[in-house]
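In: generate coordinates for the sequence data below:
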Amino acid sequence: MTLLDAIEDDPYLPSTSIPTTRLDDQATTSETSAGTSNEEIVLAKRPRQISLFSVTLPLDAISLIMEFFDMIPIPMLDGVVMHAPFRNTVDGTLCISSHHLILSSRKEGVEELWMLHRNIDLVERRPNGLSGGSIVIKCKDFRVIQLDINSPEEFVQVAACIENLASIEDVRLFYPFFYRHMSPILEDGWTAFTPETEYAHLVNSLADEWKISYVNKDFGVSTSIY
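Out: Below you'll find the predicted structure:
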């Protein structure tokens, strides 16, 4: 199964429920009662592989989500060619999701691209007249990826979309707040280790000279020091 084939199990869309008007075929409307502090909105991806996800969001987050989906005019585009140093050229389908840039040829054994928008440092446009153009993506991990698009209109839209998604500053729209783990939680990580136990191992013979203080446990003394 390729990445694009697994998109309907999208782990990077919020498990959210939000009623919105149809946003360029990306969302479907769901009725909610007036006067409530939360609204239920159903977010969906475009045709081909549509899956509905639901989460309850506060009212002040609804406008953010609507703006978020407005940034993706073309969620999927066929016939995109990817070039990268020391890699084979890949001709496949480009998928732009809320937090990831994905390119897949839908063929077994062919390398695919799955990259967070936050990993993009610079987007360079190289238009080629009526033949579309190339989008050069320079990543924060020093990778350089080139995407060739053969339609001038789609070239401009995809480039603008990637630029906007890579420059989102509102932390509430970052990937960690949308991630849904796909496997069961095996243990409670909050109890995996305790500061007191680890501290005792560190200080060892100096335990009488140092101690853990809880004076700021409610951040009443300082808001920046734990």
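
In: drop to CA atoms for contacts and neighbour counts, all remaining ones
Out: Fine.

In: neighbours of L52, how many?
Out: Neighbour count for L52, taken as other CA atoms under 10 Å: 18.

In: another one to check against the first:
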Amino acid sequence: PKALDFNPNNENIYATNGPGNVSVIDSSTNTVVDTIPVGDNPFALLFNPNNNNIYVANRDSGDVSVIDSSTNTVVDTIPVGSTPTTIEFNPNNSKIYVANRDSGDVTVINTSSPVILKPVADAGPDRSVESNDTIQLDGSKSSDPNGSLLTYFWTQTSGPVVNLDDPTLEKPTFTVPQSTEDASLTFQLIVSNEKVISDPNYVTFSKSNTSNNTNSSNTPIR
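Out: Predicted coordinates:
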């Protein structure tokens, strides 16, 4: 471990490890209770008593990981300069100062601003379909931990090309092409809360060429 700090709120010690993670040590038992993946070569860290977060300067990836110590999860990654090696907190202005060795500068992080968490896209479960079925994509289980409204961006990534009626809807529809061949159609969903976008999530619809593939009712599958 290159650095460690103590959180008096949960009485845990946070220690950086070279491979790219932070160990959480229960100081009452001196045992590791969690391991948190962070950036490349975490070199310095500190506890911010104002927001209960741990800030980890990752030397080789040039960023700072923000850990919510109430859940021991990374809630933000902040780009800084090249090779950050020192990190300090000023309680008078709630700012963190990161010294970047190779770029020869200091990054100032305003910790009084709330952390904006990524929304989570959910494109729904994979399904089996038949030719001429009208399919309704469903992103309604996507969520935003900040409580913000979401916007939707659907994209077809594989399979016979189809037309979505509106790729910005929560539940757009399309018609499965008529075909005698087995096929799979995959769609990507990304959601945004107007500040940050989610990681992509995917759903695949599989069509098999069977003798009873005669459904042409155009009834939406929900």
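
In: superposed, what's their TM-score?
Out: After superposition, the two chains reach a TM-score (TM-score structural alignment, normalised by the length of structure 2) of 0.23; 86 aligned residues with a CA RMSD of 5.6 Å.

In: quick check: the nearest residue to F47 of structure 2 once chain neighbours are set aside vs E88 of structure 2, distance?
Out: Computed as CA to CA, 6 or more residues apart in numbering, the closest residue to F47 of structure 2 that is not its neighbour in sequence is I54, at 4.6 Å. According to CA to CA, to the nearest Å, I54 of structure 2 and E88 of structure 2 sit 12 Å apart.

In: mutual contacts of the two, please.
Out: L46 (CA atoms under 8 Å, 6 or more residues apart in numbering).

In: so these two - more neighbours on which side?
Out: I54 (23 against 17).

In: correct me, but the more buried one touches V66?
Out: Yes. Between I54 of structure 2 and V66 there is a contact at 5.8 Å, judged by CA atoms under 8 Å.

In: ok, back up a step: can you tell me the helix or strand for the residue nearest to F47 of structure 2?
Out: strand 53-58 (DSSP states H and E).

In: and what of I13 of structure 2?
Out: Going by DSSP H and E, I13 of structure 2 is part of strand 12-17.

In: buried ones in the helix or strand D60 of structure 1 falls within?
Out: With secondary structure defined by DSSP H and E, D60 of structure 1 is part of helix 59-70. Buried positions in helix 59-70 of structure 1, judged by neighbour count with 16 or more other CA atoms under 10 Å: 62, 65-66, 69.

In: what helices and strands are in contact with the helix or strand encompassing S54 of structure 1?
Out: Assigned by DSSP H and E, S54 of structure 1 belongs to strand 52-58. Judged by 3 or more CA pairs under 8 Å, 6 or more residues apart in numbering; DSSP states H and E, strand 52-58 of structure 1 is in contact with strand 38-44.

In: could you check the angle the strand it packs on makes with helix 59-70?
Out: 20 degrees (axes from the mean of the first three to the mean of the last three CA atoms, to 10 degrees).

In: for structure 2, longest strand please?
Out: Secondary structure assigned by DSSP state E gives strand 183-192 as the longest strand of structure 2.

In: who are the packing partners of that one?
Out: Counting by 3+ CA pairs under 8 Å, 6+ apart, strand 183-192 of structure 2 packs on strand 151-158, strand 201-207.

In: switch the cut-off to 10 Å
Out: strand 127-129, strand 151-158, strand 201-207 (3 or more CA pairs under 10 Å, 6 or more residues apart in numbering; DSSP states H and E).

In: may I see the buried residues of the second one?
Out: It stands for strand 151-158 of structure 2. 152-154, 156.

In: quick one: I36 of structure 2 from D26 of structure 2, how far?
Out: I36 of structure 2 is 14 Å from D26 of structure 2, by CA to CA.

In: hmm, back to that, just put the helices and strands packed on strand 183-192 of structure 2 in JSON lines and tack on distance to F47 of structure 2.
Out: Shown next, in JSON lines, are those (distance: least, CA to CA, whole Å):
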{"stretch": "strand 127-129", "distance to F47 of structure 2": "46"}
{"stretch": "strand 151-158", "distance to F47 of structure 2": "35"}
{"stretch": "strand 201-207", "distance to F47 of structure 2": "33"}
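
In: show the subsequent helix or strand relative to the strand holding I54 of structure 2.
Out: strand 63-68.

In: that next one packs against which elements?
Out: Using 3+ CA pairs under 10 Å, 6+ apart: strand 63-68 of structure 2 touches strand 31-37, strand 42-48, strand 53-58, strand 73-79, strand 84-90, strand 95-100.

In: again, only this time at 6 Å
Out: strand 53-58, strand 73-79 (3 or more CA pairs under 6 Å, 6 or more residues apart in numbering; DSSP states H and E).

In: point out the most buried one among those strands.
Out: Of all those, strand 53-58 carries the top mean neighbour count, a mean of 28, counting by mean count of other CA atoms under 10 Å.
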